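1. when you get a sec, could you give me coordinates for this:
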Amino acid sequence: MSGADRVSGFVNGAACLACGSARVERFLALGGVPVFCNVLWSERAAAQAAPRGDLDLGICADCGHVYNLAFDPELVRYAEGYENSLHHSPRFQAYAEELALDLRRRHGLDGKHVVEIACGQGDFLKLVCAGAGSVGTGFDPSFRGGEPGANLAIRREYFGVSPLGRAPDLVCSRHALEHMDAPADFVHMMRDAVPAGSSPVYFCEVPNSLYSLRDGGVWDFIYEHVSYFNARSLAACFERAGLRVTRTWETFAGQFLCLEAIGESAPAALAPAQLATVPAGDDLLTMAAGLGDEVDRLLAHWRREFARIAQAGGRVAVWGSGSKGVTFLNLMGADGAIGVPVDINPAKHGLFLPGVGRQVVAPEALPGLDIALVLVMNPVYAQEIEGMVRGLGITAPVTGV
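-> Below is the predicted model of the structure:
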């Protein structure tokens, strides 16, 4: 796994996972990537032997949806060891709190029932259900147990396995739909799981594919994510399931994409749908076609920088041991040997990254490691991380990847 292969041409027999179009064109291949970026290992050898799969990315010429043509659902089984919480970051926690408060206020959720699909450890569900009388039901097979809160119940199972029970007022899905190999079918199942006669609001948040195609966020292509949505393709999924999309918008510095929808039987929306702007299909195809060159350009740049720092006896703190950090270090390969994975999530400390087998350290371990550069895998956290680094007495430059 050392770089990108350019592939092109329409794919015979393909059908877009979002809109159903047969006009799907290949544009990028990355072979042998870790199946799970968010499952870390207690032993280096096990991490290096972690399961791998191939990315063969295609883009729909009609709706612009991007997805992995080579995805094999048999390789992906989510369990207790899955850890992707970002709530240890003050920047992300503030965003989550702001989003939860917005949902509570706009939809009058105090005293209501909220259902969250793929709720993790219940961090966001707890925020949405913070109002008086609110109750929440979460679904996630990776839930580690414990008491999520007196007004919350989290089932350690996939959504849809058992009856929902009380009708929900909000059905929330954050960073789950991109993991589904049949996203339109999953949205249809979400709709059908709601008891007859109820009319909840559906809220969905996913990574924004335009952040990768338009803004150069190339480290976000990972095996766990079958799909990469833009506002047009995300809306297509919900519309195919018989839901009426009322709003789509970008958030978190353009990295995330949000959608709200209601059932066709719900009262008519009070205002026209507010939909985020998406570039024309031809423009998206052009962006996709140039992505392989962008990956190679960035890798060449960072290989030169790492070599320069290594020659001077320094090391690079690679801050962020989630999807971006794992992808970056695996693509760098041996050229990234001086990279030290860092994360503020204590659940990751001492564990090893899949593929490269590097051990994750806490920020407090950095002093004394001859850190010559702090490379921030997600630039949205750069200011927060620079404050932490300076507080540790480290004077090395802090820069986004």
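
2. going by C-alpha atoms from here, please, whenever you check contacts or count neighbours.
-> OK.

3. correct me, but residue 52 touches residue 30?
-> No - in this structure, residue 52 sits apart from residue 30 without contact. The criterion is C-alpha atoms under 8 Å, and the distance is 11.0 Å.

4. more crowded one of those two?
-> For residue 52 versus residue 30, neighbours defined as other C-alpha atoms under 10 Å are more numerous around residue 30 (21 against 15).

5. a strand runs through the more buried one, doesn't it?
-> Yes - with DSSP: H, G, I helix; E, B strand; the rest coil as the criterion, residue 30 is part of a strand.

6. please give the structure of this sequence too, so both can be compared:
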Amino acid sequence: MILFPEGKPTKRETFDEYRASGGYEALKRNPSPAAILEEVADSGLRGRGGAGYPVGKKWAIAAQTPVTPRYIVCNAGEDEPGSFKDRVLLEHRPHLVLEGMILAARAIPAEHAYLYLNETYHDCFQRFTDAVDEAQGAGLLHSLAVSIHGAPTVYVAGEDSAALEVLEGKPPLPRQKPPYPAAAGLFGKPTVVNNVETFANVPSILRSGAAWFRTHGTAESPGTMIFCLGDEMNHPGAYELPLGSSLRHLYEDVGGGLKEGKKLKAVLPGGPSCAFLPADRIDVPLDPASLQKAGSSLGCGVMRFYSTETCMVEETLRIAQFFARESCGQCPACRMETNMLSTILDRIHQGKGDTTLYHQFQKILDFNRGKGYCALINMPGPPITSAIRLFQDDFNHHLRHGTCPF
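-> Next up is the predicted model:
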């Protein structure tokens, strides 16, 4: 695989081990900024943080914006519930991430790179600090300054512009866009913001070439992705698979199915902002286009699997309450929407109402769509509307009895 030789994290790689496996070879070839931008663009690499924006295009915007200085920000805030892939990458292969950041800095070019790190990731802080010191001692950083900055653990602090606000010493509040960070980011200067997994792909692309990278994954979605499996599975953990692998393969062969032999009822394939899929869609390929066609999205690869013993009203209510709690409050429409959605779901949960409540969700979502500074205002919609559509028996039972059907 591209990120983990064995397809999963198995050992904490040292500086010498990384260099022995080809680490920093791409950097030592001294590629020009134009060569880096071209290779990354040709590879088809897209951001692995959830939005899936073409990396080469983002970097080119920063490089072509005639303003200096420029900055690199590696977003390791990892605020998504159930996600831990950035953490395991930094713990096991910190030099892979660092080399990706150095190459990005050379591409745009930038003189300062930041690791925006979840403030609870103390081991990652030490591992990356040691990696920077080792790279500096080996003369690999040249004039590039690399800093680590703690990221608050609130959900919106992981949004790219909110991360920039924190780096500037301000509260973690998303900015109104445009302008986007690539053109006007940190301190108003061009800034590339990508997540850990995205940067970790870059050294292999520059070392082995875009054509080699495209031998993994699909034509539309080249490369691999790290998928996080939770404790409900027999084999929880972080696993790297080629994009386009089947959901069934991840669920049965890699994850070993649900614990205690429980039967599958539903899948949330990309985090709490994605639409639920029923168990009969288990053969869908794991790539953005296929998931979109199936009615959901790949997100950042956080996989949740629910057994037939799960009440989907309770699960959907938890998601709605999460977004209501994590809304930063600066956008009135978002604050109103997330609280209203949560309140209506709670009424259904308690059996206070009738099926006319189902129609209120879409009206609220349509009224508020696009009115927030960040994407959080759009996030509760897919899980709520899909749960009602797919598992209406659970919702009807709650309306009649005020209790779970199990």
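
7. any idea what the TM-score is?
-> Taking TM-score structural alignment, normalised by the length of structure 1 as the basis, the two superposed chains have a TM-score of 0.27; 190 aligned residues with a C-alpha RMSD of 7.2 Å.

8. so what's residue 103 of structure 2 up against?
-> 27, 36, 202-203 (C-alpha atoms under 8 Å, 6 or more residues apart in numbering).

9. give me the buried positions along the helix or strand containing residue 385 of structure 2.
-> Under the criterion of DSSP states H and E, residue 385 of structure 2 resides in helix 381-390. For helix 381-390 of structure 2, the buried set under the neighbour-count rule, 16 or more other C-alpha atoms under 10 Å, comprises 381-388.

10. the helix ranked longest in structure 1 packs against which elements?
-> The longest helix of structure 1 (DSSP state H) is helix 291-311. Based on contacts counted as 3 or more C-alpha pairs under 8 Å, 6 or more residues apart in numbering; DSSP states H and E, the elements that helix 291-311 of structure 1 packs against are strand 24-34, strand 315-319, helix 323-332.

11. of all those, which one is nearest residue 301 of structure 1?
-> helix 323-332 (10.7 Å; C-alpha to C-alpha).

12. which strands or helices does that closest one pack on?
-> Helix 323-332 of structure 1 makes packing contacts with helix 291-311 when contacts are defined by 3+ C-alpha pairs under 8 Å, 6+ apart.

13. in the helix or strand containing residue 58 of structure 1, what's buried?
-> Here residue 58 of structure 1 is covered by strand 52-60, with elements defined by DSSP H and E. Burial within strand 52-60 of structure 1, assessed by neighbour count using 16+ other C-alpha under 10 Å, is assigned to 53-60.

14. ok, of the buried residues of helix 381-390 of structure 2, which one's closest to residue 367 of structure 2?
-> Ranking the buried residues of helix 381-390 of structure 2 by separation from residue 367 of structure 2, with C-alpha to C-alpha as the measure, puts residue 381 on top at 11.9 Å.

15. you'd agree that closest one is up against residue 364?
-> No - taking contact to mean C-alpha under 8 Å, the distance of 9.4 Å between residue 381 of structure 2 and residue 364 leaves them out of contact.

16. tell me the secondary structure for residue 45 of structure 1?
-> Three states are possible here, and by three-state DSSP the one that applies to residue 45 of structure 1 is helix.

17. gap between it and residue 53 of structure 1?
-> To residue 53 of structure 1, residue 45 of structure 1 is 18 Å away according to C-alpha to C-alpha, to the nearest Å.

18. residue 329 of structure 1 too?
-> Summarising the geometry, the distance separating residue 329 of structure 1 from residue 53 of structure 1, computed by C-alpha to C-alpha, is 16 Å.

19. what's the answer for residue 32 of structure 1, then?
-> Here the distance between residue 32 of structure 1 and residue 53 of structure 1 works out to 5 Å (C-alpha to C-alpha).

20. same check, this time on residue 330 of structure 1
-> In this structure, residue 330 of structure 1 and residue 53 of structure 1 are 13 Å apart, going by C-alpha to C-alpha.

21. what of residue 28 of structure 1?
-> As judged by C-alpha to C-alpha, residue 28 of structure 1 and residue 53 of structure 1 stand 14 Å apart.

22. so where do the strands sit in structure 2?
-> Listed in chain order, the strands found in structure 2 under DSSP state E are 71-76, 112-118, 145-151, 191-195, 224-229, 237-242, 264-268, 277-278, 302-307.

23. as CSV, those with distance to residue 98 of structure 2 and mean neighbour count would be great.
-> Below are the strands of structure 2 laid out as CSV (distance: least, C-alpha to C-alpha, whole Å; neighbours: other C-alpha atoms under 10 Å):
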stretch, distance to residue 98 of structure 2, mean neighbour count
strand 71-76, 9, 27
strand 112-118, 9, 23
strand 145-151, 9, 18
strand 191-195, 12, 27
strand 224-229, 18, 25
strand 237-242, 19, 22
strand 264-268, 31, 21
strand 277-278, 36, 20
strand 302-307, 24, 22
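
24. save these as TSV, and put in distance to residue 164 of structure 2 too.
-> Formatted as TSV, the strands of structure 2 follow (distance: least, C-alpha to C-alpha, whole Å):
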stretch	distance to residue 164 of structure 2
strand 71-76	8
strand 112-118	9
strand 145-151	10
strand 191-195	9
strand 224-229	25
strand 237-242	28
strand 264-268	29
strand 277-278	34
strand 302-307	24
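
25. for residue 57 of structure 2, which of those strands is the nearest?
-> Among the strands of structure 2, the nearest to residue 57 of structure 2 by C-alpha to C-alpha is strand 191-195 (10.6 Å).

26. now the angle from that closest one to strand 112-118?
-> Between strand 191-195 of structure 2 and strand 112-118, the angle formed by their directions is 40 degrees, by axes from the mean of the first three to the mean of the last three C-alpha atoms, to 10 degrees.

27. same for strand 191-195 of structure 2, what does it pack against?
-> Using 3+ C-alpha pairs under 8 Å, 6+ apart as the contact definition, the elements that strand 191-195 of structure 2 packs against are helix 55-64, strand 71-76.

28. what do you get if the cut-off is 6 Å, keeping everything else the same?
-> Secondary-structure packing of strand 191-195 of structure 2 (3 or more C-alpha pairs under 6 Å, 6 or more residues apart in numbering; DSSP states H and E): strand 71-76.

29. what's the strand it packs on in contact with?
-> Applying C-alpha atoms under 6 Å, 6 or more residues apart in numbering, the external contacts of strand 71-76 of structure 2 come out as 110, 112-117, 191-196.

30. still on that earlier bit, with distance to residue 387 of structure 1 added, can I get the helices and strands packed on helix 291-311 of structure 1 in TSV?
-> Output for those, formatted as TSV (distance: least, C-alpha to C-alpha, whole Å):
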stretch	distance to residue 387 of structure 1
strand 24-34	32
strand 315-319	13
helix 323-332	20
